[in-house]
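Q: Coordinates for the following, if possible.
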Amino acid sequence: MAMVRVYPTTTLPRFASTLSLRKTKFMVKSSNLQLQMQSNDSHKLVLEVKEKLEKEYHSLPFGRNGRDDEDMILWFLKDRKFDVEEAVSKLTKAIKWRQDFEVSNLTEESVEDVAQTGKAYIHDFLDINDRPVLVVVAAKHFPKVHDPADDERLCVFLIEKALSKLPTGKEEILGIFDLRGFGTENADFKYLTFLFEVFYYYYPKRLSQVLFVDAPFVFKQFWRLVKPLLKSYASQVRFCSAETVRKEYFTEETLPPNLRD
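A: Below is the predicted model:
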C-alpha cells in the first residue's frame, strides 16, 4: 500500500504568503523602475527643449526663469503634455513676457503705493492643504482711481511672492476673492481678465482653485460676461460663503484677517 504524506496545514499558507511577498516586492521594484524611466524620458525632453531654445531663441535671457531653466522647462512640458513644439511655443512667449514686464525688477518697494490700499495681499499662513494664499479684497479696488499698470504689477508681484512660499512637493496656490461690499464701482473687466490670462499663459497650472466669497447679485451679473473668456480656469472657480472658507480651508489660527468677521 502506497504511503500518503500529509503536510502540516501551515505549509500552504506560508508558501502563499511567500509568493505574495515576492509579488509585492516585484511590483514595488517595477513601479520604481517605471518612475525612473519616466524621469529619464522627461529629462531627455527637457534637454531637447533647452537645445532648441538655445539654437532658435538664443536672444532670450538665460538663468533663473530663462531659456536654460530646466525646472521651468519641465513645468511647461507638463502643461503641454510633453509636446516639445507646443512647450517651446508657450515657453518662449512666457520668457519674453517676463522680460518685457520686467518681472525680476518687481519688489515690495516698487508696488508699495498700490499695495497700501489693502486690495490684495499674500496671506501669512498656508491653507489646510499647504497652499500659499493670494487674497483679493474687491471692495477696495477702484479702477477709475488707480493706475491699471500699477494694479497689474501688484498682481504679478503677489503671484511671484506666493510661488516663493510653496512648500517642498507643492506646486499650486489658492486664490480668494472677498466679494463682500462689491459694487459696480469695483467692477473691472480688464483686470480680472488680465489676472486669469497671466495664470493661463505665463503661470500655467499654478492656480489650484479660486474662491468667490459671498458674491452679491451685481457681481454674478458681471461674472456672466467674464466667464466665457477665462477658458478652463472658469471651472476652478467656487462660489462660497465666508463661513465655508473658515470651516473648510483654514483653522481658527490661520484664517485670513479680513475673513475673521
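Q: hey, let's count contacts and neighbours off CA atoms from now on
A: OK.
Q: how about the strands in the stretch 101-250 of the chain?
A: All strands of the stretch 101-250 of the chain, identified by DSSP state E, counting those that start in this stretch, fall at 120-122, 133-137, 173-178, 207-213, 237-240.
Q: need the ones you listed in CSV with mean neighbour count and distance to residue 11, can you?
A: Below are the strands of the stretch 101-250 of the chain laid out as CSV (neighbours: other CA atoms under 10 Å; distance: least, CA to CA, whole Å):
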stretch, mean neighbour count, distance to residue 11
strand 120-122, 21, 63
strand 133-137, 23, 58
strand 173-178, 22, 55
strand 207-213, 20, 53
strand 237-240, 14, 58
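Q: Quickly note the distance from the closest residue to residue 135 other than its chain neighbours to residue 200.
A: Excluding the flanking residues, the one nearest residue 135 by CA to CA, 6 or more residues apart in numbering is residue 176, at 4.8 Å. According to CA to CA, to the nearest Å, residue 176 stands 17 Å off from residue 200.
Q: let's see this one next to it:
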Amino acid sequence: MPDWIQIVIRAFSLLIILFFMTKWLGTKQLSQLNIFEYISGVVLGGIVAIHVSTLDSPIYFALIAMFIWFMITYLVELLSLKSKSFRNFAQGKGTVVIQNGKIMEDNLKKEHFSTDDLLESLREKNIFKVADVEFALLEPTGKLSVLPKKENQPLTSKDLNIKLAPEREPQTVIMDGKVLLEPLANLSLNTNWLETELDKLNVSIENVFLGQVDTHGQLTVDLYDDKIAVPSPTQKPLLLATMKKCQADLELFALATENTQSKQLYEKNSKKLQEALNIVEPYLK
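A: Below is the predicted model of the structure:
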C-alpha cells in the first residue's frame, strides 16, 4: 500500500477517534479550557499528529497512547467532580483582582496578569473606569468576571417595581423552508395552526427561511426574498386595544344612561374589566 494512502487512512481514523474522545470528555472543553484540559488537548493532538506521519510506528501504538491519556483525563474529571480540593489543584481556582473597588496588585502579579490585561478585560465588559468596579474575579479559564458598583449596574424591572410577563425561549418551527415537528409539539401546536398563521401573513412555507414562535404563540418569519416585507404580529396589541375599547364603552354607557340599575351594572362591569386589564396588560405589551 502506498505511503500516502496509509497517511490518509491514519489521519481519518485517528481524527474520528479523537472527535469521539472529545465528546465523551464533555463539551465544557469546547467552551472554556482550564489548565489540565488545555494540556489534554495539546497531548492528544500531538499523539495524532506524530502517528499520522510516522509510518514506521504501528497505528495501535497511537490507539494505546490515546486510550491511556483519555483514561487519565477522564479520571481527573471524575475526581474533580467529587473533590473540591482536587478540583482546585487540577483545574485551578479563581483569583480576586479587584475587591471593594481596590485593585489587588499582589494577586495580579501572582497570576502574571498585567494592568493592561486587566484594563482590556474590563473594556470587553464595557467598563472603562476601574473606579466603577466593586469586585472582579479572574477565573481559571482566564476570563474576568466583574461586578459593577451598585450605582453603575443597569436598572431592571425589579428595581422599578414593574411586573413583566414570564417568557420562555422561542421555538424554531420552520428552517430552510421545512417544518420542524418537534418544536411545534413542544408548543402544543400542529401544522394546521402553522398553515393558518402563514396564510394570515400571505406567505408559503417554501418561501420561509426561518420561522419562530414566541412564548405567546406569535409567529415571526424571515423570508428568502429580503425585498418582501412581512407584517409584524398584531394579535396581542389588537386584543389589548379591543379590551380597552370595551372598558371605555362601558364607562360611556354608564354616563349616558339615566337608569340607576343599568348605570350600576355598567360601572360594576367597567371596574371588573379594568382589573382584568391591569393583570393582562404586561402580557400583551
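Q: TM-score for the pair, please.
A: The TM-score (TM-score structural alignment, normalised by the length of structure 1) is 0.22; 99 aligned residues with a CA RMSD of 6.5 Å.
Q: Hmm, the residue nearest to residue 135 of structure 1 is touching residue 134, no?
A: Yes: between residue 176 of structure 1 and residue 134 there is a contact at 6.2 Å, judged by CA atoms under 8 Å.
Q: just to revisit the earlier point, JSON lines please, covering the strands of the stretch 101-250 of structure 1 and showing distance to residue 36 of structure 1.
A: Listed next are the strands of the stretch 101-250 of structure 1 as JSON lines, based on distance: least, CA to CA, whole Å:
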{"stretch": "strand 120-122", "distance to residue 36 of structure 1": "36"}
{"stretch": "strand 133-137", "distance to residue 36 of structure 1": "33"}
{"stretch": "strand 173-178", "distance to residue 36 of structure 1": "28"}
{"stretch": "strand 207-213", "distance to residue 36 of structure 1": "27"}
{"stretch": "strand 237-240", "distance to residue 36 of structure 1": "35"}
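Q: Any idea which of the ones you listed gets closest to residue 114 of structure 1?
A: strand 120-122 (9.1 Å; CA to CA).
Q: coming back round to it: mind checking which of the strands of the stretch 101-250 of structure 1 is nearest residue 151 of structure 1?
A: Closest approach to residue 151 of structure 1 among the strands of the stretch 101-250 of structure 1 (CA to CA): strand 120-122, 9.5 Å.
Q: Identify the residues contacting the closest one?
A: Residues from elsewhere that reach strand 120-122 of structure 1, judged by CA atoms under 8 Å, 6 or more residues apart in numbering: 115, 132, 133, 134, 135, 136, 137, 155, 158, 161, 162.
Q: Would you map the strands across the stretch 51-200 of structure 2?
A: For the stretch 51-200 of structure 2, applying DSSP E, counting those that start in this stretch gives strands covering 95-99, 102-103, 133-138, 144-148, 171-175, 178-179.
Q: Adding distance to residue 12 of structure 2 and mean neighbour count, write those out as CSV.
A: Listed next are the strands of the stretch 51-200 of structure 2 as CSV, based on distance: least, CA to CA, whole Å; neighbours: other CA atoms under 10 Å:
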stretch, distance to residue 12 of structure 2, mean neighbour count
strand 95-99, 41, 19
strand 102-103, 50, 17
strand 133-138, 39, 21
strand 144-148, 38, 17
strand 171-175, 31, 20
strand 178-179, 33, 17
